[in-house]
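**Q** fold the following.
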Amino acid sequence: MGSDAGHRQAHPGRKELGSDTRTAAVVRSGVTPNGTTDFYTDSLYHDFRTVDGLRQHLDPTQDFFFDPRGGADSILSSIGQDLCTTGQPVDTVYFAAREKYLPDFLQALSQRSCHRQHITVVAGSDTAALDPKSLTGLGQQGEAPITVLYASLPSAAALRGRSNGDHDLYDQFITAFTANHHGRTFPANRAARGYWPVLAHDAVLTLTTAIRKATTPDTSFPNRYDIRNHLYALTNGAVPAATGRFGIDPTGNRSTTPITIHRLGITP
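**A** Model prediction:
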């Protein structure tokens, strides 16, 4: 994920937090379990620290890093407790780590010594891949009031809804997804489990659109420069994607991204 995409996730979050005075900490993991750089969480961390409306709440001394190769459970519990011992109570956490660690972190928050203080966790779009029931810390609203905010693509129901002007494109995607492919078929509910199937579809569609435009009778095998030229020329909704028509902007990112803010837990 590029930094621009991360910015588009973080930017709506600032509106949800409002203009209230907050004290925010960052919990981050910039590496994968294999020890390689995790560009997704790096992008989230960068944007949590730079997007106006988010960075203004940050306490620069409350920046917690964990390495998943060392085991996440114990360190997340320690971080949860550390949030109670800061000079100024932390009421907001920017979670720049993979969604698989979020349930354990919420559990740690629900067990910290100051667990009765409401806390808001702002997470990344991959939170959409979790079953809300797995966010166990949210179940103890009276004893441990926790709110989770995250931005992601609209749900499958929203994409196929009539309020989406490009719902027919999503329907076409589902038709193709469930069609017989060399004797293999996939049930429609697999496409609705998360946003990765539709994102993968739109990414491949974008590339094939550029390849087709770069392929002429004189250039039957376009090189990567031909393709890149045509990729950046995909403007004005040239890509009829399942998530809605879009073009490619000068930074190489899609020109429009439908974003929905999801709120789990209680409203403070």
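**Q** contacts, neighbours, all on C-alpha from now
**A** OK.
**Q** I'd like to know how many residues surround the closest residue to Gly161 other than its chain neighbours.
**A** With CA to CA, 6 or more residues apart in numbering as the criterion, Gly161 has its nearest non-adjacent residue at 6.3 Å, and that residue is His167. Here the neighbour count serves as a burial measure; for His167 (other CA atoms under 10 Å) it reads 19.
**Q** list the contacts for His167?
**A** In this structure, His167 makes contact with 159-161, 242, 244, judged by CA atoms under 8 Å, 6 or more residues apart in numbering.
**Q** so where do the helices sit in the stretch 51-200 of the chain?
**A** Listed in chain order, the helices of the stretch 51-200 of the chain (DSSP state H, counting those that start in this stretch) span residues 72-82, 102-111, 156-160, 167-178, 188-191, 196-214.
**Q** now for the ones you listed, which one comes closest to Ser19?
**A** Smallest distance to Ser19 across the helices of the stretch 51-200 of the chain (CA to CA): 24.0 Å, for helix 102-111.
**Q** give me the contacts around the closest one.
**A** Here helix 102-111 makes contact (CA under 8 Å, 6+ apart) with 73, 76-77, 80-81, 115, 127, 134-138, 140, 143-146.
**Q** okay, buried residues for stretch 232-251 please.
**A** Buried residues in stretch 232-251, counting neighbours by 16 or more other CA atoms under 10 Å, are found at 232-235, 239-249.
**Q** the structure of the following sequence is requested for comparison with the preceding one:
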Amino acid sequence: MSRTTIDLPRPPSHKVLWSALGAVCVVLIAVVLFKAFEPDTDCAPGVVKRAGGECVGVSDGSFAFPALGDISGRIRDENRKVEKSGEKSVTIAYLESMSGGTEDRGPEGTRLAVTGAHIAQQEINNERGTLPRVRLLLANTGRDDAYADDVVEQLLKMKDEQRLVAVAGIGQSNARTLAAVDKLRTAGVPIVGATVAGDEMRSKAPGFFRVSFPADAQAAAAARYFKEQQDKHPGYRLQVIKDNKAGDIYNASLYSGFMAAAQRVGLKVETVVPFTSGAAPGGGNALRVVAEKICVTGATPDGVYFAARGRELRSFIEAAGENRRSCPVRVLSGSSAVGLYFDTSRASGTAELAELGRRWNASGLKAYYTAYAHPDASAQMYGGQERGPFPDFQRRFLDLRSGSAGALNNGQAMVGHDAVYTIGIAARRAMDTYGPDKITPSTVLDLLGQTNGTYKVRGVSGEIAFAPDTGEPSDRSMALVELGPPTTRGDEGNQYRFVGTLEP
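**A** Just a heads-up that it's a prediction; the model follows:
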């Protein structure tokens, strides 16, 4: 019988083993190195790191966006209280750039508006025996609102799980925020703008409301103001400065609204001086050319309407007083002028503010703007400060942050509050009308649309009501505010002096 022979394979040589082991090590080292140098794409849950390290997305306050500081932690704590209570609650998202600002809306303006929104959240939640409670989400659209579309998409995906009923804020009027508003409106999520003025935001279909005054209403009020000056002072000369920057719907709305209103009321405009901001580095040069045209010795106009943003108004003021030039003109602009100071903090820009003050005082120029809100305007509308909600709002504001009550005079915290508070009241009314299980974006939208007539909301800026056909503010006056040069005392209140009220 033959024997079967089995040939066993030879063991691999040491050379082969070492080669295989080396290959494995190379792969492991590559993986480790890749992980070590792979960019971290998450700043926090719901917040993604974008180009340049900017953190963009939606947070419940657990992550502090650069513009907000410690107010984020306070919002987080209030949200935790609502969650632990187990009581019926809804969510409101506050949407705008929280990375340091957009255009002339610097971090201080954003921080004030969000602080006002948080106070509104506290007021709704602390009211005994009432529901629903409010959770507040912070939605950062990124610098210049570059990621507004992505953030809105994120909000819509979390709508049902988070019981999101509305969005407040919006920040500034530009093509990106306009697209964001359109997307929310199409999805049936109502929006209440706090600091947004562009006319294109106006609702063609139900969905967009605002406590801020649109640019055309501001421009019309300004045209009537200048018409009164021409009627009182024969020969009163008026010129218009306009910014031709592409894609800025605020500037375009302000200019077109003013020229249309001027024609309606018979206001004489002597000439229009155009410039284009942001076209190239050294954009302030354009305002120096404008100042040369306006500040002509012996021929300076009596009045100027400035159809541009607050950052450009500041550059114009600096140019007007350059080398202590005299330019005794009265300049009136729109709501964006509130941001004239937002680029520079007193902590870091003392020398810069001092130079601005020297030039401004030397020029003799007077600057005014149509404001969304001012504490003194609120007092006038309510028939006295103590008859309205502002004193309680001021107390809560000072409890939250150090500083003086003068910080409220620019109105940003007031309208941030009123946008969120109005949504909270609409949610309560939706519960009363439709029942506790029917507080949805559609029912809140319905009740926001009914916020008019005798069904108003007592906001800190005045009584909040919306025109039924447009969602625009109605039955409330805007404030005429004088901007003051910076002082060595650092008194924020003197920078925003109430002059009177104007009808939209």
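**Q** hang on, the earlier thing: strands - which of the contacts of helix 102-111 of the first structure land there?
**A** Ile146 (DSSP state E).
**Q** just the buried ones from the contacts of helix 102-111 of the first structure?
**A** The neighbour-count criterion (16+ other CA under 10 Å) marks 76-77, 80-81, 115, 127, 135-138, 144-146 among these as buried.
**Q** for those, give me TSV that also has distance to Thr61 of the first structure.
**A** TSV is the format used below for those (distance: CA to CA, whole Å):
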residue	distance to Thr61 of the first structure
Leu76	17
Ser77	19
Gly80	15
Gln81	15
His115	21
Thr127	26
Leu135	27
Thr136	28
Gly137	25
Leu138	27
Ala144	24
Pro145	24
Ile146	22
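**Q** out of those residues, who's nearest Ile211 of the first structure?
**A** Closest to Ile211 of the first structure out of these is Thr127 (32.8 Å), distances taken as CA to CA.
**Q** just give the nearest non-adjacent residue to the closest one, would you?
**A** Excluding its sequence neighbours, the residue lying closest to Thr127 of the first structure (CA to CA, 6+ apart) is Glu99, at 5.2 Å.
**Q** how near is the aligned residue in the second structure for that neighbour to Ile423 of the second structure?
**A** Using TM-score structural alignment to pair residues, one finds that Glu99 of the first structure aligns to Gly310 in the second structure. Between Gly310 of the second structure and Ile423 of the second structure the distance, using CA to CA, to the nearest Å, works out to 29 Å.
**Q** next one: Ala413 of the second structure
**A** According to CA to CA, Ala413 of the second structure stands 16 Å off from Ile423 of the second structure.
**Q** so between those two, which is more surrounded?
**A** In this view Ala413 of the second structure and Ile423 are compared by other CA under 10 Å, and Ala413 has more residues nearby, 30 against 26.
**Q** wait, that one touches Ala117, no?
**A** Yes: at 7.5 Å, Ala413 of the second structure and Ala117 qualify as touching, with contact defined as CA atoms under 8 Å.
**Q** just the helices in the stretch 101-250 of the second structure please.
**A** Listed in chain order (using DSSP H, counting those that start in this stretch), the helices of the stretch 101-250 of the second structure are 107-126, 148-157, 159-162, 175-186, 215-232, 249-265.
**Q** nearest to Lys49 of the second structure, out of these?
**A** The closest of the helices of the stretch 101-250 of the second structure to Lys49 of the second structure is helix 148-157. By CA to CA, the value is 12.7 Å.
**Q** sorry, back to before: surely the residue nearest to Thr127 of the first structure meets Val122?
**A** No: counting by CA under 8 Å, Glu99 of the first structure stays clear of Val122, with 11.5 Å between them.
**Q** comparing those two, which residue is more hemmed in?
**A** Neighbour count, other CA under 10 Å: between Glu99 of the first structure and Val122, Val122 has more, with 26 against 18.
**Q** so that one sits right up against Val93, yeah?
**A** Yes: Val122 of the first structure sits in contact with Val93 when judged by CA under 8 Å, with a separation of 6.1 Å.
**Q** what residues does stretch 1-16 of the first structure touch?
**A** Judged by CA under 8 Å, 6+ apart, the contacts made with stretch 1-16 of the first structure from elsewhere in the structure are 39-40, 43-44, 46-48, 51-54, 122, 124-125, 149-152, 253, 257, 259, 261.
**Q** in the first structure, which residue is most central in space?
**A** With distances taken as CA atoms, centre = their mean, Ser125 lies nearest the centre of the first structure, 1.7 Å away.
**Q** trace it over to the second structure, please.
**A** Residue-level alignment of Ser125 of the first structure against the second structure, with TM-score structural alignment as criterion, gives Ser335.
**Q** any idea how far its match is from Pro375 of the second structure?
**A** With distances defined as CA to CA, the gap from Ser335 of the second structure to Pro375 of the second structure amounts to 16 Å.
**Q** again, but for Gly462 of the second structure
**A** 9 Å.
**Q** check Phe275 of the second structure too.
**A** According to CA to CA, Phe275 of the second structure stands 34 Å off from Pro375 of the second structure.
**Q** looking at these two, which is more packed in?
**A** A direct count of neighbours by other CA under 10 Å for Phe275 of the second structure and Pro375 places Pro375 higher, at 23 against 19.
**Q** so that one sits right up against Ala405, yeah?
**A** No: the pair Pro375 of the second structure / Ala405 is not scored as a contact, 9.9 Å apart, by CA under 8 Å.
**Q** mutual contacts of those two, please.
**A** Common contacts of Pro375 of the second structure and Ala405, defined by CA under 8 Å, 6+ apart, are absent altogether.
**Q** need the counterpart of Leu234 of the first structure in the second structure.
**A** Checking TM-score structural alignment: Leu234 of the first structure goes with Thr451.
**Q** can you tell me the closest non-neighbouring residue to its match?
**A** Setting aside the residues directly before and after it, Thr451 of the second structure is nearest to Ala465 in space (CA to CA, 6+ apart), at 5.3 Å.
**Q** counterpart of that neighbour in the first structure?
**A** Following TM-score structural alignment, the counterpart assigned to Ala465 of the second structure within the first structure is Gly247.
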